[in-house]
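Trainee: model the following, please.
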Amino acid sequence: MASHRRPKQPSQTYATVLTATAAAAVALSAQPASADPLPDPSKKGVQAQVDRLYEEATQATEKYNGAKETAGRLEKQVEDLQEAAAREQSGLNSLRAQLGSIATAQYRTGGLDPSVQLLLSSDPDGFLDKASAMDRLSAQQVSALHHYESQQQGLQQKRQEATENLNNLAGVRKELGSKKKEIQGKLAQAQKLLNTLTAEERAQIADKEERANRSSERVELGNEASASQRAAAAFGAAKGKVGVPYVWGASGPNSFDCSGLTSWAFNQAGVTIPRTSQAQANVGTRISSMSALQPGDLIIMRTDLSHVGFYAGNGQILHAPKPGAQVRYESIARSGMPFMWGVRI
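Mentor: From the prediction side, this is the model:
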């Protein structure tokens, strides 16, 4: 007797495996035998993260440079105030000694003048008010006492200013340490990410960076003139540093960060400009249009104004771009940083 049972169907799992296997076979047969393997998206992500960390490190570097510049200014102010206070203290001691001699002479000739007693008391600031009512001082004595009081007040003010500046300096030095730690941390993170790549992948990144460095040897800048002799001189000094390595916080002559290069170059031209890109963005004459730039003008990049370089002509920037790079020419359009404005010094 014939059986009327339905034939057994393959299980759902088995069918899925068959379908996937067939699809894979079709896909493999459709690929040419010499096709390169698909890039690993996680590796591309590593490069993007490294680039972001380098950008953050350069931004922190400009803040570090600003704090360092402030620290230097405060140190100079404290030194000047302390020297001035020492000079005034010396003069005050001499004046007090002279007035003490007057007191000694008066004592030997019949008693100490009450006015001089007041002068040598613990409250010389209130002396003149009391002495004016006594009508016992000569014009010369009044002049000497005014001078003494003025010197004493000036000395106190300088000491107070020096103390305030020292307190400010301590805060700035703390900020310097914090920014330095932040920069070093970001660079360490970037290196840790690079270490996750294979030796071949790291070599490819290094080769790409080297090609960018070598491009400076064959860049076409045109023959446009600079807007001023000082801009031409500064730009000329910077051109002589092509190939020098980027080092955060460095201001030459053997290594630079972005604003270190521009401030150093202008200094070679006899012009002093601020140390940071943010401060350099607000000096000179602002040039809003890129088409109006001339070689030697500064170019301010990024929305936070954290990058600066020289306009080199023909749409090129001469700059110290980032960690691991060298001072070089690059296309502004391909730099990956938005143009904000130019500055003509």
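Trainee: please make it C-alpha for all contacts and neighbour counts, starting now.
Mentor: OK.
Trainee: tell me where this structure has strands.
Mentor: When secondary structure is read from DSSP state E, the chain shows strands at 285-287, 298-301, 307-313, 316-319, 328-331, 339-344.
Trainee: roughly how far out does the first one sit from the chain middle?
Mentor: Here the centre of strand 285-287 is set off from its chain's centre by 21 Å, with Cα atoms, centre = their mean, to the nearest Å.
Trainee: so which bits of it are buried?
Mentor: Neighbour-count burial for strand 285-287, counted by 16 or more other Cα atoms under 10 Å, picks out Arg286, Ile287.
Trainee: kindly report the same for the second one.
Mentor: Residues Leu298, Ile299, Ile300, Met301 are the ones in strand 298-301 that count as buried (16+ other Cα under 10 Å).
Trainee: output those in CSV; the columns should cover distance to Gly185.
Mentor: Putting these into CSV (distance: Cα to Cα, whole Å) gives the following:
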residue, distance to Gly185
Leu298, 30
Ile299, 28
Ile300, 26
Met301, 24
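Trainee: kindly indicate which of those residues lies nearest Asp40.
Mentor: Distance to Asp40 across those (Cα to Cα) is lowest for Met301, with 31.8 Å.
Trainee: so the closest one versus Tyr14, what's the distance?
Mentor: 60 Å (Cα to Cα, to the nearest Å).
Trainee: here is a second sequence; please produce its structure as well for comparison:
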Amino acid sequence: MASHRRPKQPSRTRVTVLTATAAAAVALTSQAAQAAPKPSKSEVKAKADALFEEAEAATEKYNGAKDKQEKLQKEISQLQDNVARGQDELNTLRDGLGSLASAQYRSGGIDPSVQLFLSSDPDDFLGKTSTLDQLSARQVGLLTKIQEKQRSLAQQRKEASDKLKDLADTRAELGKKKKEVQGKLGEAQKLLNTMTAKEKAALAAKEERASRDSARSALGNAKPGSGLAGAAFSAGQSRVGSPYVWGATGPSSFDCSGLTSWAYAQVGVSLPRTSQQQANIGTRIYSQSDLQVGDLVFFFDDLHHVGLYAGNGQVLHAPRTGTDVRYESMSTIGGPFEFGVRV
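Mentor: Alright, predicted model coming up:
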């Protein structure tokens, strides 16, 4: 028989204990939230700068993939043009052999050897020495040219196919690096957005003062550059104040290797696209005291940052997203000076 007794109500003491426990938990949570200190302005900047450095390293890899893609596209286009011309030449050779067959038909019938060629592969045909004996010298010459042209076209088509596959892989890598750069920049911007407008203005003013001090040090006491390096440095100076934009090569915006390659291009010197590639040209200079104005200077162990030496321990460079082309002390770049390169 079912029971109709009312469920037992919790005692007043139990309710009091539960309420007190819940209140204590809320208080502890509130205290924990209050205990988490807000990062200082310098901490936020340090974290954001670290992300900007990671983004720049990814940018140079992106630049390398983009440069490779452009070169592959040019090579593929050239190969495709060569294949098209080669096919036209092959068709002309075949037409020539066909004309011989027509002439033989009009003069009394087609040579069996020509009939054999017109209905089978030339490689197989030329392999039959007994058939070769029946050909005229002109026919042998035509068939040999056809065979060589077919082999050449097959090789070019294979090369084009391989490069197309490489191009697809490179495009995939390019997309991956682009997402990586954008992700790092987005994280850095979120951090900076936690700062007040006043804090951001104070940081910008501090960086501006540092850039002016570096410019005075470089331009006031350093010996002017000479030769191509000096001329390239002068070109770079003309872009002071231009914004850093990742992947940009000028003339109105730049990333680090974009600035150096643009500056040297103005004096007729073509530099590779990325900082790592630029590190492998010219003569390396390991002592900072031996550097001359206009030399390329490289930072970080993976060489993902490059600038133009400005003299007196200063560098002219495109630092990172959110900054402009400016002068800066080599000691404040954020990574160690590795070496210079004299182009």
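Trainee: overlay them and tell me the TM-score.
Mentor: TM-score of the superposed chains, computed with TM-score structural alignment, normalised by the length of the second structure, equals 0.85; 306 aligned residues with a Cα RMSD of 1.8 Å.
Trainee: as a markdown table, the strands of the first structure with distance to Thr163 of the first structure would be great.
Mentor: Compiled in a markdown table, these are given as follows (distance: least, Cα to Cα, whole Å):
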| stretch | distance to Thr163 of the first structure |
| --- | --- |
| strand 285-287 | 38 |
| strand 298-301 | 37 |
| strand 307-313 | 35 |
| strand 316-319 | 40 |
| strand 328-331 | 45 |
| strand 339-344 | 38 |
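Trainee: quick one: closest of those strands to Ala57 of the first structure.
Mentor: Distances from Ala57 of the first structure to each of the strands of the first structure were compared using Cα to Cα; the minimum, 11.5 Å, belongs to strand 307-313.
Trainee: now that closest one on the second structure. Mean distance?
Mentor: Between strand 307-313 of the first structure and its aligned stretch in the second structure, the superposed structures give an average distance of 0.7 Å (mean Cα distance after the TM-score superposition for the first structure).
Trainee: and the contacts of that strand?
Mentor: Judged by Cα atoms under 8 Å, 6 or more residues apart in numbering, the contacts made with strand 307-313 of the first structure from elsewhere in the structure are 58-59, 221-224, 235, 258-259, 261-262, 277, 293-301, 317-320, 329.
Trainee: coming back round to it: of all the strands of the first structure, which one is nearest Ala133 of the first structure?
Mentor: Checking the strands of the first structure against Ala133 of the first structure by Cα to Cα gives strand 285-287 as the closest, at 61.4 Å.
Trainee: tell me what that closest one is packed against?
Mentor: Packing contacts for strand 285-287 of the first structure, counted by 3 or more Cα pairs under 8 Å, 6 or more residues apart in numbering; DSSP states H and E, involve strand 339-344.
Trainee: residue range for the strand it packs on in the second structure?
Mentor: When strand 339-344 of the first structure is aligned against the second structure using TM-score structural alignment, it corresponds to residues 337-342.
Trainee: same question for stretch 264-273 of the first structure.
Mentor: Aligning stretch 264-273 of the first structure against the second structure (TM-score structural alignment) gives residues 262-271.
Trainee: end to end, how far does the matching stretch reach?
Mentor: Taking Cα to Cα, stretch 262-271 of the second structure runs 8 Å from one end to the other.
Trainee: what do you get for stretch 211-221 of the first structure?
Mentor: 18 Å.
Trainee: chain center to that stretch: distance?
Mentor: Relative to the centre of its chain, stretch 211-221 of the first structure is centred 27 Å away, using Cα atoms, centre = their mean.
Trainee: give the buried residues for it.
Mentor: By neighbour count with 16+ other Cα under 10 Å, stretch 211-221 of the first structure contains the buried residues Ala212, Asn213, Arg214, Ser216.
Trainee: check stretch 235-244 of the first structure too.
Mentor: If you call a residue buried by 16+ other Cα under 10 Å, then stretch 235-244 of the first structure has these buried ones: Phe235, Gly236, Ala237, Ala238, Lys239, Lys241, Val242, Gly243, Val244.
Trainee: and stretch 173-182 of the first structure, by the same measure?
Mentor: Glu175, Leu176, Lys179, Lys180, Glu182.
Trainee: what do we get in the second structure for the third one?
Mentor: When the two structures are superposed using TM-score structural alignment, Lys179 of the first structure falls opposite Lys177 in the second structure.
Trainee: which residues sit in contact with the closest residue to its match other than its chain neighbours?
Mentor: The shortest distance from Lys177 of the second structure to any residue that is not its chain neighbour, by Cα to Cα, 6 or more residues apart in numbering, is 5.3 Å, and that residue is Tyr62. With contact taken as Cα under 8 Å, 6+ apart, Tyr62 of the second structure is in contact with Glu173, Leu174, Lys177, Lys178, Gly247.
Trainee: now do the contacts for the match of Lys179 of the first structure.
Mentor: Counting by Cα under 8 Å, 6+ apart, Lys177 of the second structure touches Ala58, Thr59, Lys61, Tyr62.
Trainee: list just the nearest of the residues you listed to Ala201 of the second structure.
Mentor: After measuring these against Ala201 of the second structure - Cα to Cα - the closest member comes out as Thr59, at 26.9 Å.
Trainee: can you redo the buried residues of stretch 235-244 of the first structure as TSV with distance to Gln152 of the first structure?
Mentor: Supplementary listing: these in TSV, determined by distance: Cα to Cα, whole Å:
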residue	distance to Gln152 of the first structure
Phe235	51
Gly236	53
Ala237	50
Ala238	51
Lys239	55
Lys241	53
Val242	56
Gly243	57
Val244	54
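Trainee: now, which of those sits nearest Gln140 of the first structure?
Mentor: Nearest member of these to Gln140 of the first structure, counting by Cα to Cα, is Ala237, at 61.1 Å.
Trainee: what is the aligned counterpart of the closest one in the second structure?
Mentor: Taking TM-score structural alignment, the alignment pairs Ala237 of the first structure with Ala235 from the second structure.
Trainee: so its match touches Gly268, yeah?
Mentor: No - counting by Cα atoms under 8 Å, Ala235 of the second structure sits too far from Gly268 to count as a contact (11.6 Å).
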